[in-house]
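Visitor: predicted model and sequence below, questions to follow.
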Amino acid sequence: MNGFKKVDIVRGRIKFITMSLLGIILFLVPIPVVQDGKQQTTLPIAFLAGLLKDWLGGIMPILIVTIITVSGILTILCSTIYKNKLNPQGLMSSAFNVKIGWLVLRVLAVFFSWLTFLNIGPEMI
């Protein structure tokens, strides 16, 4: 069987079925919720996103800019200085060691996210 053990095949199928069912439930199955005293129908993922937005509140913009900035800095470091020191199969290498085009794109993302956060630049930004 292609060099795979039967246990591994069964385990892989169980993971596939479980994650598929989770995706179907989160994105396709509507649920009734009560918001502002009215009963509405929404998707579970939208309901969870609303809860997360309510929970994080005002810190969400700075949290997003921080995540983008840290990702950009790690991309610069892993794609230049630490390029040959990283384990090629490791998480840092696979996530942050990118080609020059993606490096430029990520640096631009950091730049534009800070411009947007600080309300600097023309209105279209």
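Guide: Structure received.

Visitor: CA only for contacts and neighbour counts going forward, please
Guide: Will do.

Visitor: which helix in this protein runs the most residues?
Guide: Longest helix in the chain by number of residues (criterion: DSSP state H): helix 6-28.

Visitor: report the buried residues of that one.
Guide: Leu26 (16 or more other Cα atoms under 10 Å).

Visitor: what's the following helix or strand after that helix?
Guide: strand 31-35 (DSSP states H and E).

Visitor: show residues contacting that next one.
Guide: Residues outside strand 31-35 that contact it (Cα atoms under 8 Å, 6 or more residues apart in numbering) are Gln39, Gln40, Thr41, Thr42, Leu43, Pro44.

Visitor: would Gln40 count as being in a helix?
Guide: No. Counting by DSSP: H, G, I helix; E, B strand; the rest coil, Gln40 is not found in a helix; it is strand.

Visitor: try this one next to it:
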Amino acid sequence: MERQQLPNSTLILIFGILSIIGCCCYGVLGIIFGIITLVMAKRATEIYNAQPELYTGYQNVKTGKILAIIGLILSAISLISTIVTFIMYGGIEGVYEMQEEILREIEQNQ
């Protein structure tokens, strides 16, 4: 019997990569892609484990799962730091004021 590609193995890898890239978008996109990737990887692993001799591409699933876990961790850190920043400085206006204050201090030190 001919071996076939594991369903969604390439998509799992792509979504794993997108979960790492998504951490730059305040962490929200990274968390979304990471969760989707982990769910898809779990399903693909179950399919593969039922009949491993029928499928190829399991390496993509494992790699995508690892990337999704890394992406989730980075995204969670990014999201938490964004929330803490908004709480400490009162939103966008507070962040802008903080940046202006830092620039003024730099100008005074020169």
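Guide: The structure has been received and is ready for your questions. Values in this document were obtained by computation on a predicted structure and should not be read as measured data.

Visitor: would you pull the TM-score for this pair?
Guide: The TM-score (TM-score structural alignment, normalised by the length of structure 2) is 0.33; 46 aligned residues with a Cα RMSD of 2.9 Å.

Visitor: if we can go back for a sec, packing partners of the longest helix of structure 1?
Guide: For helix 6-28 of structure 1, the packing partners by 3 or more Cα pairs under 8 Å, 6 or more residues apart in numbering; DSSP states H and E come out as helix 44-56.

Visitor: quick check: next helix or strand after the helix it packs on?
Guide: From helix 44-56 of structure 1, the next helix or strand downstream (DSSP H and E) is helix 60-76.

Visitor: contacts for that following helix next, please.
Guide: By Cα under 8 Å, 6+ apart, the list of residues contacting helix 60-76 of structure 1 reads Lys53, Phe96, Asn97, Val98, Leu103, Arg106, Val107, Ala109, Val110, Ser113, Trp114, Phe117.

Visitor: from these, keep the buried residues only.
Guide: Phe96, Asn97, Val98, Leu103, Arg106, Val107, Ala109, Val110, Ser113, Trp114.

Visitor: show me the residues you listed that map onto helices.
Guide: Going by DSSP H, the helices hold Phe96, Leu103, Arg106, Val107, Ala109, Val110, Ser113, Trp114 from these.

Visitor: which two from the residues you listed end up farthest apart in space?
Guide: Largest separation among these by Cα to Cα: Phe96 and Trp114, giving 20.1 Å.

Visitor: what about the helices in structure 2?
Guide: 9-21, 28-50, 58-89, 92-109.
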